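Participant: just coords:
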């Protein structure tokens, strides 16, 4: 049995259709969470079958969806090689042609903020007209940064009520808030601790809903649900309804069911990459934390911010906005 990713339809409560979005992103959200889609700030109301019901929100911060199909995550080996190259840049070891091309950019990064060495972990904290930016650079790949960003945001939110917009790429992730972020206090509270990691991950991301969606594929492969005859496939919403019934029965009356446990294990192992996340946190704990406070966005932060801006709509074109940011970046 071959299973594939499913798209879900986003609709307002009055039934007006907005568009479609990949299921993996929606499965992370809880009712009340805000995300950006088609230039609109939307609040999740409920998920019904394969329909996402939303309403407009006035919040300027929210999660940013992206198409997963075109974003291959970095492997652990490639991530390690990338960190090695960054250490070379910090030592000004420009033996590779690629590193020589990056020299002007690295010099600008060094003047504005800091170029992390092999035993250092860089965090940048600065303010702009959008709010307060907190940028981390683990160089662990997009999937790990997705889980780590949600985890760090959750742990900071336990110190004070605060909401974040999270953006990430393969090199790092950004937490954006409209209020000051207590990063010094968070670092003192063992922000990167692996203690209670699984519980914190499940609290920061809607793991139960992710497992429910994952269970549909497991139930299909196991033969619990019938996908239909060739040429007469059942609709995804019917499959979801059938598998959801099995999931709820197992969850309520047979919590040790192997298929149910497999759904949660696959969410933690494949979707959130818990093993790599745990290893990354342990590595960061052994490094020297460098908290830099640049006056504005740095060359390292630039691509992460642009990635977030792609999902936002304003009266300015994205190209014009990026051009202004580039001018601000190179201005001394």
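Facilitator: Here it is on my side, so go on. Quick caveat, the model's predicted, so the values are computed rather than measured.

Participant: alpha carbons only for contacts and neighbour counts from here, please
Facilitator: Noted.

Participant: can you give me the strands for the stretch 51-200 of the chain?
Facilitator: Taking DSSP state E, counting those that start in this stretch as the criterion, the stretch 51-200 of the chain carries its strands at 51-56, 120-128, 131-136, 165-168, 173-177.

Participant: Now render those strands as CSV, adding distance to residue 217 and mean neighbour count.
Facilitator: Converted to CSV, these look like this (distance: least, C-alpha to C-alpha, whole Å; neighbours: other C-alpha atoms under 10 Å):
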stretch, distance to residue 217, mean neighbour count
strand 51-56, 18, 20
strand 120-128, 39, 19
strand 131-136, 34, 22
strand 165-168, 27, 24
strand 173-177, 30, 25
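
Participant: do you know which of those lies nearest residue 102?
Facilitator: With respect to residue 102, and counting by C-alpha to C-alpha, the nearest of the strands of the stretch 51-200 of the chain is strand 120-128 at 18.4 Å.

Participant: Ok, which of the strands of the stretch 51-200 of the chain comes nearest residue 110?
Facilitator: For the strands of the stretch 51-200 of the chain, distance to residue 110 was read as C-alpha to C-alpha. The smallest value, 11.9 Å, belongs to strand 120-128.

Participant: What is that closest one packed up against?
Facilitator: Strand 120-128 sits against strand 131-136, strand 288-292, with contacts defined as 3 or more C-alpha pairs under 8 Å, 6 or more residues apart in numbering; DSSP states H and E.

Participant: ok, structure two:
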């Protein structure tokens, strides 16, 4: 439903190896016809489900192993040219290393971090790292992330030494800085909506009518603010914040990720062009920006700029 809702009549997509063209959408049914030519690959919100900690661990392990020796696994064999390119331009981190890339482009300065912990954890980590850097000196960041890493972009020069980078990635005062870097009260307020319904503080269904989410949020939001001001130790408030830290922020996993980073050697590299690891994150940030250009045109322009840089260096 999420994917189809973005398609217009006449647009083509791939399904089960066949290229189909949208004829019409009626209620919950999509009518299509066979077609040919270029088509888009279906994607939906399930593609952004979080990586498990075990899967993240094996991803790091396989990536490090592929860099040290040729792999017999067909997937890693297929990725060998990209891994080789990554090693040439920057580095492929071992299991005992954590890679950070600093890339300067026409647009500005980019920091790429590769925890390989999944998108949800990276959203929190990006906000936290940006907050800690901004405490060192005034600077604003734009953020992008995928399942493998995250980007901090600024049009100002990012002045960050190896020692400062290690401080920014420190485990100390972790949750205090997380709370400062995100709007935890707003997140808890939205969690409190469900808690208020379950506990009976707000009524979802009246005789002959049902409140929508907007009305529920307004009603529960008023109760949340009153409790925050007059009864901050209320058990329902504590439950809301507990659910935010355990479910949305994944506090335990976030702590484990920073402990692993602190035990690793941080490789801080300065690169002159996008690497195979950083490029997908940059493309993800392009998807989120408004432009009249097609995504493929913007990617081709980036590739052309990289090619011109190589010619100038030669």
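Facilitator: Right, received. Where do you want to start? Computed from a predicted structure; not experimentally measured.

Participant: Export the helices and strands packed on strand 120-128 of structure 1 as CSV, with columns for distance to residue 203 of structure 1.
Facilitator: Formatted as CSV, these follow (distance: least, C-alpha to C-alpha, whole Å):
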stretch, distance to residue 203 of structure 1
strand 131-136, 21
strand 288-292, 25
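
Participant: Show me the longest helix that occurs in structure 1.
Facilitator: helix 236-253 (DSSP state H).

Participant: residues making contact with the helix or strand just after it?
Facilitator: Next helix or strand after helix 236-253 of structure 1 toward the C-terminus (DSSP states H and E): helix 258-266. The contact list for helix 258-266 of structure 1, computed with C-alpha atoms under 8 Å, 6 or more residues apart in numbering, reads 207, 208, 211, 212, 214, 215, 218, 219, 247, 250, 251, 255.

Participant: how many neighbours does whichever residue in structure 2 pairs up with residue 139 of structure 1 have?
Facilitator: Using TM-score structural alignment, the partner of residue 139 of structure 1 in structure 2 is residue 116. Residue 116 of structure 2 has 23 neighbours, counted by other C-alpha atoms under 10 Å.

Participant: against structure 2, where does the longest helix of structure 1 fall?
Facilitator: The aligned range for helix 236-253 of structure 1 is 213-230, by TM-score structural alignment.

Participant: Quick check: the gap between the counterpart of residue 218 of structure 1 in structure 2 and residue 238 of structure 2.
Facilitator: Structural alignment (TM-score structural alignment) places residue 218 of structure 1 against residue 195 in structure 2. Look at residue 195 of structure 2 and residue 238 of structure 2: by C-alpha to C-alpha, to the nearest Å, they are 11 Å apart.

Participant: Tell me who's in contact with the equivalent of residue 286 of structure 1 over in structure 2.
Facilitator: Superposed on structure 2 with TM-score structural alignment, residue 286 of structure 1 falls opposite residue 263. Residue 263 of structure 2 makes contacts with residue 96, as judged by C-alpha under 8 Å, 6+ apart.

Participant: Setting aside sequence-adjacent positions, which residue approaches residue 23 of structure 2 most closely?
Facilitator: Distances taken as C-alpha to C-alpha, 6 or more residues apart in numbering put residue 32 closest to residue 23 of structure 2, at 5.0 Å, once the chain neighbours are dropped.

Participant: so how far is the helix or strand where the one you found lies off the chain centroid?
Facilitator: Element membership for residue 32 of structure 2, per DSSP H and E: strand 29-34. Its chain's C-alpha centre lies 33 Å from the corresponding centre of strand 29-34 of structure 2 when counted by C-alpha atoms, centre = their mean, to the nearest Å.
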